[in-house]
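[1] have a look; sequence and predicted model below, questions after that.
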Amino acid sequence: MASKLRPVGCVAVKKLLGKSAGLSQQQVRTVVHRSLLRLPENYPQPWDYKTKGFNVSDMFNDRTQDHFHANSKLFVVEGNIGSGKSTLAKELAEQLGMLHMPEFKMDDILIDRYGNDMRKFYHLFPERFRIPDVEMFYKNPMSDMSAVMQERIFSCRFDQYLNALAHIMNTGQGVVLERSPYSDFVFTNAMRAKNFIGPEYFSHYYYQRKRALPELNFWPHLVIYLDAPTNTCLQNIKRRGNKGEIACVDETYLKTMEESYKDSLKEYSRHSKLLAYDWTKPGDADVIVEDIERMDLDFFEWHSGEVFEEWKMLIDEIGWAEARHKVTNKHDARINAFDGIDKFEAGELYISPRDAGHWLHVMKTQVLKSPYGYGYNRHLGDEQAGLGIWRTGQTLPEPWYDYWYKEAYYDQAEAQETSLDPDSDSYDPDYVHHHH
């Protein structure tokens, strides 16, 4: 049966989750199948946050709490590589009428709005700017760029989590998310176990994590963990037939992730409800939906612990408007999480000023063929914009971006030589050949 709990290593999942994890103790149904969800006649339309953004002044036109209903929840599906998360997450979202957010992939930020695939320009970029996708990582996991990739992934998982929160607060629709920045460290531990990243970056990562996670504030309502044995994951990976993945993601890598998930689940359990399933053989999503429907994902008492606390602390519309603005705008969250952190001890993250200047020259002369940033290039189809635009934190003509490192970061990238040469007339096409 899919809902049977099984041991993870030497710690039983049920023991790990605590006595409150027993489904038999849950008496009140809150989340329901989408066919049973009933909304009031005056239920508001979703706020078009990707077009309008959301400022605190918008609270007078659209009240956040009016959007919330029984299924306005955030669920996270966790599990080892090859455990079958994607299939289950998609099925749960479909049955519960929630938005499915697949696990972040580097491909999500390597292709811009104009269809430019950054990887096609990597032969012109200095090595430090050739951010690996998963296939590049598998081919050369010992590269210094593995640390750069992991740093970028953590930042993007952070953005994706804000995206999930923004969607719930602006539309009321719940979200089923695959993995989260809270569990991202299981990959960092596995990469360190295989010596794919050095000890300096490893320490930097955990300092960065400690700085960033409090800015998210809201933990998931429910975490669903699929416990697939390492051998099962290895078989699934071999079945996919990717030779690079098979060589890189071996038993040591997967075992380290499995062990790290024990710590992740303990951390989750202080803030979220947990369900864990024996996924040696994939179970039935219908059974998990029934388990979810038996749970009370709304009840909270101040003396009962921290589970749901962040979702219950805000009791008035002003507080919710401020939280909604923070997760929709992203600026304050990212500033507090990522700005001002020294990276000089993590050599893999070092950027030569000359390399940065050359990369910006390539972006202007070869990629965008323009001295202007994203959204302001009429020769690429952009409409005239800019005269009436002012916002904090980024200069895109749109108020919303999915990932900072897709396009929003570009206008804040600086190098002395390009600031003195905005048209990149000094571009040297042989720079990479001469210096690398």
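    Perfect, I can see it now.

[2] only C-alpha atoms for contact and neighbour calcs from this point on.
    Will do.

[3] which parts of stretch 223-231 are buried?
    For stretch 223-231, burial by neighbour count (16 or more other CA atoms under 10 Å) applies to 223-230.

[4] and the end-to-end length of it?
    23 Å (CA to CA, to the nearest Å).

[5] distance from that stretch to the middle of the chain?
    Here stretch 223-231 is found 20 Å from its chain centre; the criterion is CA atoms, centre = their mean, to the nearest Å.

[6] same thing with stretch 94-106?
    Centroid separation between stretch 94-106 and its chain, computed with CA atoms, centre = their mean, is 12 Å.

[7] now the end-to-end length of that stretch.
    Across stretch 94-106, first to last residue, CA to CA, it's 25 Å.

[8] contact partners of that stretch?
    31-34, 71, 86, 89-90, 92-93, 132-134, 153, 156-157, 160, 164, 173-179, 289 (CA atoms under 8 Å, 6 or more residues apart in numbering).

[9] then this one, side by side with the first:
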Amino acid sequence: MSTLMKLGVVKVLTNQGQGCKIAACTFVQNRNIAGKSLRSSLPTPPPKPAPFDYVNKDYTWLRSLFDRTTHRFDENSKVVVVEGPVAVGKTKFAAMLAEDLGMKHFPEANMDIHYIRPNGCDLRMFDDQIPEDTRTFDHVNFNLCPNHRLAGNYQIMMYIARYSQYIDALAHLLNTGQGVVLERSPYSDFVFLEAMYKQKYISRAVRQVYYELRAESLEELMRPHLVIYLDLPVPKVQEAIKSRKLDHEVNGRALTTQFLTEIETQYKNKYLRDISTHAELLVVEDIERLNFDQYTEREEPKMKDWRLPREVDWADQRMLYTNQKFFLMNLFGIPKLDVPELLTSADDAYERIKVIESHPKFAYMEGYNEGGTLFKTKMSKYTEYI
């Protein structure tokens, strides 16, 4: 990581020639990513349209006639994903990278997206009042008790959390032109599922459901431009885990040598091999040699998701991630009645709902209170989860 930062992150090739236009699209691919040092040495770029307020407004077909998506793009309008084993330093690296590139940093998705509600309440506070099968279960619980009945449901919900965050990242890029840096993604989430399965933390049936949901949902996303893998041998990972002194990691039963080794195996033998057919895959020292402009042929698999031929195609993708996140998240609403560990009894579910809804903060729907309902015409637009 220090080597990369000494290089200025993106001391990239200085030849900034433009690539070829594709069909009727006005966007011309930029061949490199530019960091602070390079941007400061170049002429001031022409002004771009102001970012679109996608959180509160819909991007409609009519608006797309006047607000072109690619007019906000520049050389840093990219999706960058930082991957690596546990405790390798992804958060610090991704934050520094995003700051240098002028991109938005998305910290790693976690179960907070499911448990912390818009009214500020954390659903974990109800755990001692509700049946065990309906309680929250996050990474802390998993590290301490990886064979728990809820472990399989936890990993599926982690995939959903990463999926939700990735939609947000795509919406941000397409509506603002600002690139994004994420820590892990829904594309790599399966490495944890496979490690859990190999250690018999989850059943074959849960694994099958996971891949059914993955197949149903993943094709709706646009794959990243760049994946940076921070490599660290398992013995060094174990040292890093001990160094950060988190009790649930150090004294938990999940992060065994076999579990960490399987994560590394799945990363290197499966994920990195598969994602490299589309994205650039780099070790940190290689980032200065990026050249995205070499992939312009229609049948070239690399960067295929980002070579849309017409402006209307960009508008369609932008409308999908801006306006229709709710429908994308509904892809996970597939009932699976033959996997017991993914089911909760009706009685237990009722007890949970009764306890939560008795709390004063849950007396009203989000955005509502005891007064002013006459003038309320719509609910919040934004969808975090389902």
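    Now that the structure is in, tell me what you want to look at. As the structure is a prediction and not an experimental result, all values here were calculated from the model.

[10] wait, which of the buried residues of stretch 223-231 of the first structure is closest to residue 47 of the first structure?
    Residue 47 of the first structure has its nearest neighbour among these in residue 223, at 26.7 Å by CA to CA.

[11] using the three-state scheme, assign the closest one.
    Under the three-state scheme (DSSP: H, G, I helix; E, B strand; the rest coil), residue 223 of the first structure adopts strand.

[12] ok, back up a step: please list only the buried members of the contacts of stretch 94-106 of the first structure.
    31-33, 71, 86, 89-90, 92-93, 132-134, 153, 156-157, 160, 164, 173-179, 289.

[13] strands of the second structure, start to end?
    With DSSP state E as the criterion, the second structure has strands at 79-83, 104-106, 180-183, 226-229, 280-282.

[14] right, and the ones you listed - which one's nearest residue 383 of the second structure?
    strand 104-106 (16.6 Å).

[15] what stretch of the first structure does that closest one fall on?
    Matched against the first structure by TM-score structural alignment, strand 104-106 of the second structure falls on residues 99-101.

[16] got it, and stretch 76-90 of the second structure?
    Going by TM-score structural alignment: stretch 76-90 of the second structure matches residues 71-85.

[17] ok, and what's touching that stretch?
    30-32, 37, 89, 96, 98, 164-165, 168, 172-180, 220-228, 232-234, 236-237, 254, 257-258, 279, 282.

[18] taking the residues you listed one by one, which sit in helices?
    Using DSSP state H, the members of the contacts of stretch 71-85 of the first structure that fall in helices are 89, 96, 164-165, 168, 232-234, 236-237, 254, 257-258.

[19] if we can go back for a sec, okay, the strands of the second structure in CSV with distance to residue 117 of the second structure next?
    Rendered in CSV, the data for these read as follows (distance: least, CA to CA, whole Å):
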stretch, distance to residue 117 of the second structure
strand 79-83, 27
strand 104-106, 19
strand 180-183, 22
strand 226-229, 31
strand 280-282, 36
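
[20] and of those strands, who's closest to residue 208 of the second structure?
    Short answer: strand 79-83, nearest of those by CA to CA, at 24.4 Å.

[21] so how far does the closest one sit from its counterpart in the first structure?
    Here the mean offset of strand 79-83 of the second structure against the first structure after fitting is 0.4 Å, by mean CA distance after the TM-score superposition for the first structure.

[22] flag every buried residue along that strand.
    Applying 16+ other CA under 10 Å to strand 79-83 of the second structure flags 79-83 as buried.

[23] same check, this time on stretch 137-151 of the second structure
    Buried residues in stretch 137-151 of the second structure, counted by 16+ other CA under 10 Å: 137-139, 141-147, 149-151.

[24] please apply the same query to stretch 292-302 of the first structure.
    Within stretch 292-302 of the first structure, the residues that count as buried by 16+ other CA under 10 Å are 292-298.

[25] take those residues and lay them out in TSV including distance to residue 376 of the first structure.
    What follows is these, written out as TSV (distance: CA to CA, whole Å):
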residue	distance to residue 376 of the first structure
292	47
293	48
294	51
295	49
296	49
297	45
298	45
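
[26] from these, which land in helices?
    Per DSSP H, those map to helices at 292-293.

[27] nearest residue to the middle of the first structure?
    In the first structure, the C-alpha nearest the mean C-alpha coordinate belongs to residue 157, at 2.0 Å (CA atoms, centre = their mean).

[28] wait, isn't it in contact with residue 178?
    No: using CA atoms under 8 Å, residue 157 of the first structure makes no contact with residue 178, being 10.1 Å away.

[29] what lines up with residue 182 of the first structure in the second structure?
    By TM-score structural alignment, residue 182 of the first structure lines up with residue 187.

[30] pull the number of nearby residues for that match.
    By other CA atoms under 10 Å, the residues close to residue 187 of the second structure number 19.

[31] so who does it touch?
    218, 271.

[32] identify the residue spatially nearest to residue 209 of the second structure, adjacent ones excluded.
    Of all residues not flanking residue 209 of the second structure in the chain, residue 336 sits nearest, at 7.7 Å (CA to CA, 6 or more residues apart in numbering).

[33] next one: residue 274 of the first structure
    Using CA to CA, 6+ apart and skipping the chain neighbours, the partner closest in space to residue 274 of the first structure is residue 223 (4.9 Å).

[34] ok, the aligned residue in the second structure for the one you found to residue 264 of the second structure distance?
    Following TM-score structural alignment, the counterpart assigned to residue 223 of the first structure within the second structure is residue 227. According to CA to CA, residue 227 of the second structure and residue 264 of the second structure sit 16 Å apart.
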